[in-house]
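> sequence? don't have it. structure:
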């Protein structure tokens, strides 16, 4: 491994969006640290994606995060990009959900972003460059009845990211929120919507392309709120 390669940290790496983001950054010459809880799935992706590196980690556990970030620094180098793609979700109205589930989703979606940024942003500020991107969805903007266990945590995540952007932007660190207003093309979503046309879905690779673009925007034209959706999506 060439320690001169820039380092990207991607959380929530599974077979869909997370893997696509890791693959996109690795293809462009990054050493990619892939974080997730599932060791076997990470190991398979590590074998499949050149220049990727698996780190089993629960992003809600600060002790695990500290150990993982220390290992990334020793083995790969100081991260230049963070993509917080890990997500916790649940369906149900406010009477149906278990309050503990809402709290757990808050830990994954919002607190983990805080934990990660507090650990990685100082080095980015010192270097005068870097990018922190959170992957969001429409629940960050509206609270539908059946999303009571999820939407509040994504709204909080977006506001936290905005607060970080206002603080870190003048210091040279780009913070952005990529809001995915679409059904992602995955095996389980295809089964849920078996009659939907191809245009109904957004592909993980297309999401990864936009995340890559946002992470490398010219600093004279930085975005914060970035919304992406299929051309036939009603909004």
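Alright, I've got the coordinates. Here the structure is a predicted model, which means the values were calculated and not measured. Numbers count the residues shown, from 1 in each chain.
> From now on I want contacts and neighbour counts done on CA atoms only, so please keep to that.
OK.
> in the lengthiest helix in the chain, what's buried?
Assignment by DSSP state H gives helix 151-168 as the longest helix of the chain. Residues 151-158, 161-162, 164-165, 168 are the ones in helix 151-168 that count as buried (16 or more other Cα atoms under 10 Å).
> Number of residues surrounding the spatially closest residue to residue 155 that is not a sequence neighbour?
Counting by Cα to Cα, 6 or more residues apart in numbering, residue 155 lies nearest to residue 140, which is 3.9 Å off, once chain neighbours are set aside. Counted with other Cα atoms under 10 Å, residues neighbouring residue 140 total 19.
> Now do the same contact list for residue 140.
When contacts are counted by Cα atoms under 8 Å, 6 or more residues apart in numbering, residue 140 touches 151, 152, 153, 154, 155, 156, 157, 158.
> if you set the cut-off to 10 Å instead, what comes out?
150, 151, 152, 153, 154, 155, 156, 157, 158, 159, 179, 180 (Cα atoms under 10 Å, 6 or more residues apart in numbering).
> Name the helix or strand for residue 80, please.
Residue 80 is located in strand 79-84, with elements delineated by DSSP states H and E.
> for comparison:
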């Protein structure tokens, strides 16, 4: 049966990551999936994997923090099937002393997380509000809630995104749009982290790092919630993580 709805997943990198896992999760539920990233080879690989497994997917390349790109992604996702779900997962991290942090680097993280989230969320809402339904979800972090030493740029960007998500939820919820913010508190056992520090898998032990597939399941569960009991914010962490 042909897909009737589209899920737009923004911020898809390696196959072993949250974006790719979320795309696969929605594809298994019968969605056509539009996977978005800045590296063509990575999004092409993820889209090909989904199609090889019997799903429906397309790859889109660009930068969600660029207004024209954000509008293009949403328009493409809504072109053949109704855009029903958007997951904004884009953005990187960096560690700098506040004494050494450069203005350009601070601004770049704000653009990736906060501005990109706003642009994607706004463009999606413009499509969804007239229909009275849809889900817009944002990937947050522990930095969304507190600023640690060395992470001023990341914390400012993530806290700003959280505020955007809250404002959107309060405005759009009564109009039928489910807006949720997912706080990911801990290391994710994917290619990005383990590529830099493979020893963490053994150091943390079984289930000591967040499973990207389990995070993807949470996004699906949020979308499947009945509107009488919507979650706006949820925090995810490994069972051994202190908080």
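Great, that's in hand. Only a predicted model underlies this, so the values are computations on that prediction, with no experimental measurement involved.
> and the longest helix of structure 1, which stretch of structure 2?
Under the alignment (TM-score structural alignment), helix 151-168 of structure 1 falls on residues 155-172 in structure 2.
> same check, this time on stretch 114-129 of structure 1
Using TM-score structural alignment, stretch 114-129 of structure 1 pairs with 118-133 in structure 2.
> so where do the strands sit in structure 2?
Using DSSP state E, the strands of structure 2 run over 5-10, 32-37, 56-61, 82-88, 134-141, 177-184, 233-236.
> Same list (these) but as JSON lines, adding mean neighbour count.
Below are the strands of structure 2 laid out as JSON lines (neighbours: other Cα atoms under 10 Å):
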{"stretch": "strand 5-10", "mean neighbour count": "27"}
{"stretch": "strand 32-37", "mean neighbour count": "29"}
{"stretch": "strand 56-61", "mean neighbour count": "22"}
{"stretch": "strand 82-88", "mean neighbour count": "25"}
{"stretch": "strand 134-141", "mean neighbour count": "25"}
{"stretch": "strand 177-184", "mean neighbour count": "25"}
{"stretch": "strand 233-236", "mean neighbour count": "15"}
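> Rebuild these as JSON lines, extending it with distance to residue 195 of structure 2.
What follows is these, written out as JSON lines (distance: least, Cα to Cα, whole Å):
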{"stretch": "strand 5-10", "distance to residue 195 of structure 2": "21"}
{"stretch": "strand 32-37", "distance to residue 195 of structure 2": "19"}
{"stretch": "strand 56-61", "distance to residue 195 of structure 2": "23"}
{"stretch": "strand 82-88", "distance to residue 195 of structure 2": "23"}
{"stretch": "strand 134-141", "distance to residue 195 of structure 2": "20"}
{"stretch": "strand 177-184", "distance to residue 195 of structure 2": "19"}
{"stretch": "strand 233-236", "distance to residue 195 of structure 2": "22"}
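> before we move on, the earlier item: distance of the aligned partner of the residue nearest to residue 155 of structure 1 in structure 2 from residue 235 of structure 2?
The alignment partner of residue 140 of structure 1 in structure 2, by TM-score structural alignment, is residue 144. To residue 235 of structure 2, residue 144 of structure 2 is 11 Å away according to Cα to Cα, to the nearest Å.
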